[in-house]
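1. Okay, structure incoming, though there's no sequence with it:
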């Protein structure tokens, strides 16, 4: 698959794909005889994985470390697991923080809705 096809299929910019490869966030992509990137299904799975992890807020540095560990083979399985356990803990904390923010936003919206209703009632009240 070309970089254009992968970009469209996975909804990720070509620049981002090149960047991810350049910094080691995804393993190097094979190139055809003309030097054009030729993504395999396995490459696409890596891109999907990284995209998912990034959307959850995992730092690029952590993911680079993960890819490096993965490329070292099975002797790093425990280290990879520990890396993900730590990231999971941090994600849970961020989710809890976001829930609190959402509750606060819901409260503020309700307050403003009540203020709008009150103001509309005052405007409709006939003058004496």
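-> Looks like it arrived, so ask away. Every value quoted in this text rests on a predicted model; they were computed, and no experiment measured them.
2. going forward, measure contacts and count neighbours with C-alpha atoms only.
-> Fine.
3. For the most centrally placed residue in the chain, give its distance to residue 12.
-> Nearest residue to the geometric centre of the chain (Cα atoms, centre = their mean): residue 55, 0.8 Å. Taking Cα to Cα, to the nearest Å as the measure, residue 55 falls 12 Å from residue 12.
4. Then residue 108?
-> 35 Å.
5. same question, residue 40
-> Residue 40 is 16 Å from residue 12, where distance means Cα to Cα.
6. how far is stretch 69-88 from where the chain is centred?
-> Stretch 69-88 has its C-alpha centroid displaced from the chain centroid by 19 Å (Cα atoms, centre = their mean, to the nearest Å).
7. hang on, isn't residue 4 packed against residue 14?
-> Yes - using Cα atoms under 8 Å, residue 4 makes contact with residue 14 at a distance of 6.7 Å.
8. Name the residues contacting each of these two.
-> Common contacts of residue 4 and residue 14 (Cα atoms under 8 Å, 6 or more residues apart in numbering): none found.
9. also this one, for the comparison:
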């Protein structure tokens, strides 16, 4: 079991973010210690890591909530969940292609500037 501070550090979230996701219903309310501190299991840590992944790929909190509800509903929702993850994967692949294109443009501009610098330096 992990305290909220340990969970936050392990996942790379702030404590406030974990509390936020709990309030939004993306995370079941945490078990509590005798001192009333939140405690998280490895399974909950893994779920937080997945939430972080989805957020980093641009998924909205509301959409993650819908996905979480599907998970809680059980295996009957697997086809829908697969579609959501496939769509998010495609969105990420499209973003990567866009970033590659931007990188090529920056590299071309740098090459031009370096060439201009060499010409100015020899002139």
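-> Done, it's in. Worth saying up front: this structure is predicted, and the values here are computed from it rather than measured.
10. Next, the TM-score between them, please.
-> Once superposed, the chains reach a TM-score of 0.86 (TM-score structural alignment, normalised by the length of the second structure), with 122 aligned residues with a Cα RMSD of 1.7 Å.
11. Give me the mean deviation of the helix or strand containing residue 113 of the second structure from the first structure.
-> Secondary structure from DSSP states H and E places residue 113 of the second structure in helix 78-122. Following superposition, helix 78-122 of the second structure is found to deviate from the first structure by 1.6 Å on average (mean Cα distance after the TM-score superposition for the first structure).
12. Which strands and helices lie in contact with that helix?
-> The helices and strands touching helix 78-122 of the second structure, judged by 3 or more Cα pairs under 8 Å, 6 or more residues apart in numbering; DSSP states H and E, are helix 61-73.
13. make it 10 Å
-> With contacts taken as 3 or more Cα pairs under 10 Å, 6 or more residues apart in numbering; DSSP states H and E, helix 78-122 of the second structure sits against helix 42-56, helix 61-73.
14. if we look at the first one, which residues are touching it?
-> I take that to be helix 42-56 of the second structure. Here helix 42-56 of the second structure makes contact (Cα atoms under 10 Å, 6 or more residues apart in numbering) with 1-2, 6-8, 10-13, 18, 21, 26-28, 30, 41, 57-61, 63-65, 68, 85, 88-89, 92.
15. And it, what's buried?
-> By neighbour count on 16 or more other Cα atoms under 10 Å, the buried set for helix 42-56 of the second structure is 44-45, 47-49, 51-52, 54.
16. Of these, just say which sits nearest to residue 72 of the second structure.
-> Nearest to residue 72 of the second structure, judged by Cα to Cα, of these is residue 47 at 12.2 Å.
17. ok so residue 24 of the first structure is a helix residue?
-> No - using DSSP: H, G, I helix; E, B strand; the rest coil, the assignment for residue 24 of the first structure is coil, not a helix.
18. which residue packs closest to it, ignoring adjacent ones?
-> residue 64 (6.0 Å; Cα to Cα, 6 or more residues apart in numbering).
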